[in-house]
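Student: Dropping the sequence and predicted coords here.
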Amino acid sequence: MRHSQHDVDPNAKTNWGIVKHLIPYLLESRYRVLLALGCLVLAKGAILTIPFLLKHLVDALDGAALAELAPAMLLGLVLAYGGARFANVFFGELRDTLFGRVTERAMRRIGLQVFRHVHALDLEYHLGRRTGGLARDIERGTTGISFLMRFFVFNIAPTLFEITMVVGILLFNYGPSFALITLIAVISYGFFSLYATEWRTQFVREMNSADSASNTRAVDSLLNFETVKYFTNEAFEAQRYDKELARWEQARRKNRLSLFGLNGGQALIIAVSQTAMIGLAAWQVKDGEITLGDFILINQFMIQLFLPLGFLGFVFREIKGSMANIENLFELMAIKPAVVDAADARELTLRQGGISFQNVSFGYSPQRQILDRVNLEIGPGEKVAVVGASGSGKSTLVKLLFRFYDPDSGCIAIDGQDISGVSQASLRRAIGIVPQDTVLFNDSIFENVRYGNPRAADADVAEAIRLAHLDAFIAALPQGADTLVGERGLKLSGGEKQRVSIARTILKRPPIMVFDEATSSLDSHSEQAILRALQEISRGHTSLVIAHRLSTVVDADRIVVLHHGRIVESGNHEALLAQNGRYASLWRAQQKQHQDDS
């Protein structure tokens, strides 16, 4: 398995290179971003004027100056203060509203990109993935991306700008003492936050890993609840889930304690620096070096500075957490599918539908060789059945034909076109399949059938239902074709699900038909009815039938016997019986079993 939600190194350094992936989404909405930045500048300009307005108000109200102050001037100062307060909030909200569209669009684009990427990954990845953990990683990752975009643009840079402005104002108006205290406080706060947050990230990663693992365990158990009940393993499943939850609880506790240390250190730095500033200002007011209004201005600047700085600490912590959250997302995006379209891949052009397996060898691993130099020709319109013992490679032929895997050697061609040189989409459009294990969507029977061709008219869907002999079953249901099938079709029996799958393929009406144990879940009566329907819809189509029950393929134009990945016999039913080889031996064994069952 190439990827797992558990493969987390808690001590790994944060990958800041992730940020560059966000730039295209900002550039896509650059005018909206520029407008939002304009609102940001106006909001910051308004908040920087507030301390000056307060200074002038306090100085104007202080003692003898009050008698000389014109009422209009006092009213103007009060209104200007109120206007600055409103402008700060208004432009801040307008900025968030404008930029909200950018983050929402980015989340949508990235979410869709990840969804398409996961669907583009090969079968090997999907056989090894953990659905619950994967879903949680994607959810946290897209949310983290939104957070990164918003706060990189609107918090870190503006706060640094505001710090620079405040230090400059204090230095220019009140000398180096106040500016130096502010600068030392900001630098100490920044270095402490960086160090402590980097240290805390390991706990965030551990927490995310435990969260994904517990979610995976829960989803896996619930998806297989029938198996849990068959073996009365509810307590065992609860115990395994609680084990994952205990790991999550411990990780959360470490995260919380580390957060306490970080917040405590930041609070100490802020308290010491504010005390030093207020003490110095009070001393200078006492000596008459500055006015009471200046004291208020300095105090207000300190409050305004450390509020965003304190928030900057929170933002930096969250950004680091978000980086840890989206690492799995970008690791997922970095996985390259093993099966990809060639750079010059063309559309499959179907003329007659002939299939050719030419010297095909394949193994899921070097230690597990499945097919060994298989040569198989299926002529246009021919029905060829592949039979053999379990594990002989029958279903692997289907996976290779659909190009879920590429053969280790040899090639597969349709109408003379190597399928590795055509697009996967055009290849799979040309082939319809009735698989052995049918999994349905949690939707109505009607919509599950329509999935074979989402653009099909209702009348065509109804006709496919009739041909698959589903109509009598549907008619007996209170809600008819609108009956919901439950998650993975659990409300239907195996045979009913198989009929839905057959109806889907009938609706698709592809030139090439594949039946992988298509009637394995049906009783004898239903099987005969379905076989007649399949014979009818496959007439004139090239058909590949994978079969275990030999009685279902006696009418095949040719039957191929696979044994240990090699074709050992080929011919029609009568010819193979006359050879008295492996096929005849399998036939006699199944006939005897059928007689014993009868």
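Tutor: Alright, I've got the coordinates.
Student: all contacts plus neighbour counts: C-alpha atoms, from now on.
Tutor: Noted.
Student: ok, Gly141 - contacts?
Tutor: Counting by CA atoms under 8 Å, 6 or more residues apart in numbering, Gly141 touches 322, 325-329.
Student: how far out from the middle of the chain is the helix or strand hosting Leu134?
Tutor: Counting by DSSP states H and E, the secondary-structure element that holds Leu134 is helix 131-151. Mean C-alpha position of helix 131-151 versus that of the full chain (CA atoms, centre = their mean, to the nearest Å) differs by 8 Å.
Student: Can you name the next helix or strand after it?
Tutor: Using DSSP H and E, the helix or strand that follows helix 131-151 towards the C-terminus is helix 157-174.
Student: Next SSE downstream of that next one?
Tutor: Downstream of helix 157-174 (by DSSP H and E), the next one is helix 176-223.
Student: What is that next one packed up against?
Tutor: Counting contacts by 3 or more CA pairs under 8 Å, 6 or more residues apart in numbering; DSSP states H and E, helix 176-223 is packed against helix 131-151, helix 157-174, helix 234-286, helix 292-334.
Student: On the C-terminal side of that helix, identify the next helix or strand.
Tutor: Under the assignment DSSP H and E, the closest C-terminal helix or strand after helix 176-223 is helix 225-230.
Student: buried set for that following helix?
Tutor: Neighbour-count burial for helix 225-230, counted by 16 or more other CA atoms under 10 Å, picks out Val228.
Student: and the comparison structure, right after this:
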Amino acid sequence: MIKLFRYLKPFSLPIAAILLLVFLQSLGDLYLPTLMSDIVDKGIVHQDRALIWRIGGFMLLVAGGGALCSIVASFLSAKVAMGFGRNTRSLMFNHVENFTLTEFDKLGTASLITRTTNDITQVQTVLTMMLRMMIGAPMMMIGGIIMAVSEDAKLSLIFVVVIPVLALAIAYVGMKGLPLFKAIQVKLDKLNLVLREHLVGIRVIRSFNRTEHENKRFSAANRDLTDTAIKVNKIMALLMPMMMFVMNFSMIGILYFGGIRINNNDLQVGSLMAFIQYAMQIMFSLIMVSMMFVLIPRASASAIRINEVLDMVPEISDPEIQVPETPDLEDMAPEIADPEARVTLLDQPDTAGIRGYVEFKNVSFSYPGAEQPALSDISFTAKPGEVTAIIGGTGSGKSTLLSLIPRFYDVVEGEVLVDGTDVRQMTQEELRAKTGYVPQKAVLFTGTVSDNIRYGKEGATDEEIRHAAGIAQALDFVTAMKDGFNSQIAQGGNNLSGGQKQRLSIARSLVRKPEIYLFDDSFSALDFKTDARLRAALKGETTESTVLIVAQRVSTVMDADRIIVLDEGRIAGIGSHSELLASSDVYSEIVSSQLSEEEIA
């Protein structure tokens, strides 16, 4: 948890103010019993009313100052803790945004949500208490012991027995509680996972009448979390009775031995009253520490989980950009050194290479922990103005191949080149600015239809949005909606059909006008008529772009300039529809399973 507190650096000034205020409050609280002792021993015993009023008024002033310090310290503590929580959540969110799909697979979505919300809240809550108690409690305890010893050193020997007993009790409870608090956070992850799956898959659950099964699943995860929470709370519940038991017996001891010392004229009544107050302050300081030990183990477990995310280095990172040295033009040819020629040279655009050119060179890829490679020795080129289609059986590696281009994963062997440059030598922002990716599962965000299409290009005009929707065959159903392009999209696009979601996802990619279009089985929810119209419209829109289409339907790919047939992660054939019918058995099987003999002919 200390490692996580390095993010408190921006709050150094408020923390310093809190420490000062807590210190002043502690001094005031420690001084009050001494003033009370003076009132009893000097004012009441000698019946000096003026002294009583004077010391009493000073006590009110000290108490008021302490209360003011406490209020301001509490306000600043809350402000620092809330600011720390806000900054940590933002830091974690921004860090997770840089994760590759591999890191997401390792941690899981449910766990990342828990870590970003519940875990940070746990640390935030403890930080609020730490700023107030972790400084104030030790100060009060040490100061109380010093003041108690100054009142009566012999009577203070009671603390030699009491304090070690309480310290051992706190340490025992803390050691027993920490592993259980770690287990609670893990089981909370499991509960969130079950709940998330239930809410996301509610249609499937109901269609298969598995509601009772899901109820049992949730109840099991809920019971597991509850049992662990009850177990840890039972351990923590022992602490307060133990503290009160020791404290009450301590008070009996103080009163008994204090009475004897008063009877022997070794101690005055006011001093005994002050000693009791200091003893109470010491005990309550220990109780505050024990409360911290109830919360710290859980916050410590949460901090470990937060640090695990923040310390995780994404497998894919941008290359270090090296700025080339600018050549001295005076040392070059005389004609280039000439000012007019120099302007012409510097202003000349870079025309080397072709925009949108994609090349795979002997590419192999394996998912972490997989026994078999997902792709093996893949080599092909895709050029601007051409449509390259990828087809194959389920699990043949089609979507995996496509995800290597925007660098969602890095290749294990070989190279993926875009415009002649290895994608690993490009920044992710630069690479993805060249691509328009439409995923297999259409993803829409809450907001209007326009907002979702404009997600592909932030500054897109209404005309560009309308044009993209028209090409994607979405214009008809969008204009038929109540508010047209201003109609609201529900979370996950649940108020749209599968085909409508796919068409809006395609429109989002089209409005971007990228160099490379990547369609990952993006026409699967469309009927054949809409599919055909969409592909025809795309031809006129993508004349200067490279188009790669992953599809299951032969009708979607048969008009492509180049078809790549994948079989178990390897290329089983490359060519046009007619060429592959004659040369590839795998493609022939796919075609014969989907088309009739008349259609094939």
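Tutor: Yes, it's here. Quantities reported herein were computed from a predicted structural model and do not represent experimental measurements.
Student: rewinding a little: reformat the helices and strands packed on helix 176-223 of the first structure as TSV; add distance to Gly82 of the first structure.
Tutor: As requested, those are exported to TSV (distance: least, CA to CA, whole Å):
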stretch	distance to Gly82 of the first structure
helix 131-151	27
helix 157-174	21
helix 234-286	25
helix 292-334	15
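Student: okay but Val58 of the first structure is in contact with Leu297, surely?
Tutor: No. If you go by CA atoms under 8 Å, Val58 of the first structure and Leu297 don't touch, sitting 9.4 Å apart.
Student: Show me which of those two is the more surrounded one.
Tutor: Leu297 (22 against 19; other CA atoms under 10 Å).
Student: residues contacting Asp555 of the first structure?
Tutor: By CA under 8 Å, 6+ apart, the contact set of Asp555 of the first structure is His573.
Student: Point me to the helix or strand that includes the corresponding residue of the second structure for Arg532 of the first structure.
Tutor: Mapped onto the second structure by TM-score structural alignment, Arg532 of the first structure lines up with Ala536. Counting by DSSP H and E, the element that carries Ala536 of the second structure is helix 528-541.
Student: Mind listing what's buried along that helix?
Tutor: Across helix 528-541 of the second structure, burial judged by 16+ other CA under 10 Å covers 530-531, 534-535, 539.
Student: what separates the match of Arg532 of the first structure from Glu386 of the second structure, distance-wise?
Tutor: Going from Ala536 of the second structure to Glu386 of the second structure by CA to CA, to the nearest Å gives 13 Å.
Student: what's the answer for Thr446 of the second structure, then?
Tutor: Applying CA to CA to Thr446 of the second structure and Glu386 of the second structure gives a distance of 35 Å.
Student: Find the residue closest to the residue most central in space within the first structure in space, skipping its chain neighbours.
Tutor: Against the mean C-alpha coordinate of the first structure, by CA atoms, centre = their mean, the closest residue is Ile138 at 3.7 Å. The spatially closest residue to Ile138 of the first structure, leaving aside those adjacent along the chain, is Leu329, at 5.9 Å (CA to CA, 6 or more residues apart in numbering).
Student: Who are the contact partners of the residue mapped onto Asp521 of the second structure from the first structure?
Tutor: Mapped onto the first structure by TM-score structural alignment, Asp521 of the second structure lines up with Glu517. In this structure, Glu517 of the first structure makes contact with 434-436, 545-548, judged by CA under 8 Å, 6+ apart.
Student: which of those residues show up in the second structure as well?
Tutor: Contacts from the contacts of Glu517 of the first structure that recur in the second structure, judged by both residues aligned by TM-score structural alignment, their matches' CA atoms under 8 Å, are 435-436, 545-548.
Student: neighbour-wise, which of the residues you listed leads?
Tutor: Going by other CA under 10 Å, Ile546 tops those with 27 neighbours.
Student: any idea how far that residue lies from Lys383 of the first structure?
Tutor: From Ile546 of the first structure across to Lys383 of the first structure, the span is 11 Å (CA to CA).
Student: Same check on Ala556 of the first structure?
Tutor: From Ala556 of the first structure to Lys383 of the first structure the distance is 5 Å (CA to CA).
Student: which of the two has more neighbours?
Tutor: Higher neighbour count among Ala556 of the first structure and Lys383: Lys383, with 24 against 20, using other CA under 10 Å.
Student: Tell me the residue in the second structure aligned with that one.
Tutor: Checking TM-score structural alignment: Lys383 of the first structure goes with Val387.
Student: what do you get for Thr131 of the first structure?
Tutor: Using TM-score structural alignment, Thr131 of the first structure lines up with Thr109 in the second structure.
Student: Ile390 of the second structure in helix, strand or coil?
Tutor: Classification of Ile390 of the second structure using DSSP: H, G, I helix; E, B strand; the rest coil returns strand.
Student: distance of it from Val554 of the second structure?
Tutor: 10 Å.
Student: who has more neighbours, these two?
Tutor: Taking other CA under 10 Å, Ile390 of the second structure and Val554 do not tie; Ile390 has more neighbours (27 against 19).
Student: For the more buried one, which residues are in contact?
Tutor: Counting by CA under 8 Å, 6+ apart, Ile390 of the second structure touches 398, 548-551, 557, 563-566.
Student: Give me the distance between it and Ala382 of the second structure.
Tutor: Taken as CA to CA, the span from Ile390 of the second structure to Ala382 of the second structure is 11 Å.
Student: any residues in contact with both of the two?
Tutor: Common neighbours of Ile390 of the second structure and Ala382 (CA under 8 Å, 6+ apart) are Leu548.
Student: For the counterpart of Lys491 of the first structure in the second structure, pull up the helix or strand it's in.
Tutor: Under the alignment defined by TM-score structural alignment, Lys491 of the first structure is paired with Asn495 of the second structure. Using DSSP H and E, Asn495 of the second structure is not contained in any helix or strand.
Student: so what corresponds to the residue nearest to Ile138 of the first structure in the second structure?
Tutor: Using TM-score structural alignment, Leu329 of the first structure pairs with Ile306 in the second structure.
Student: With Gly261 of the first structure instead?
Tutor: Alignment note (TM-score structural alignment): Gly261 of the first structure maps to Leu238 of the second structure.
Student: what about its match, neighbour count?
Tutor: Neighbours of Leu238 of the second structure (other CA under 10 Å): 13.
Student: Now do the contacts for it.
Tutor: Residues near Leu238 of the second structure by CA under 8 Å, 6+ apart: none.
Student: can you tell me how far it sits from Phe245 of the second structure?
Tutor: 11 Å.
Student: just Ser497 of the second structure next, same as before
Tutor: Distance from Ser497 of the second structure to Phe245 of the second structure, by CA to CA: 66 Å.
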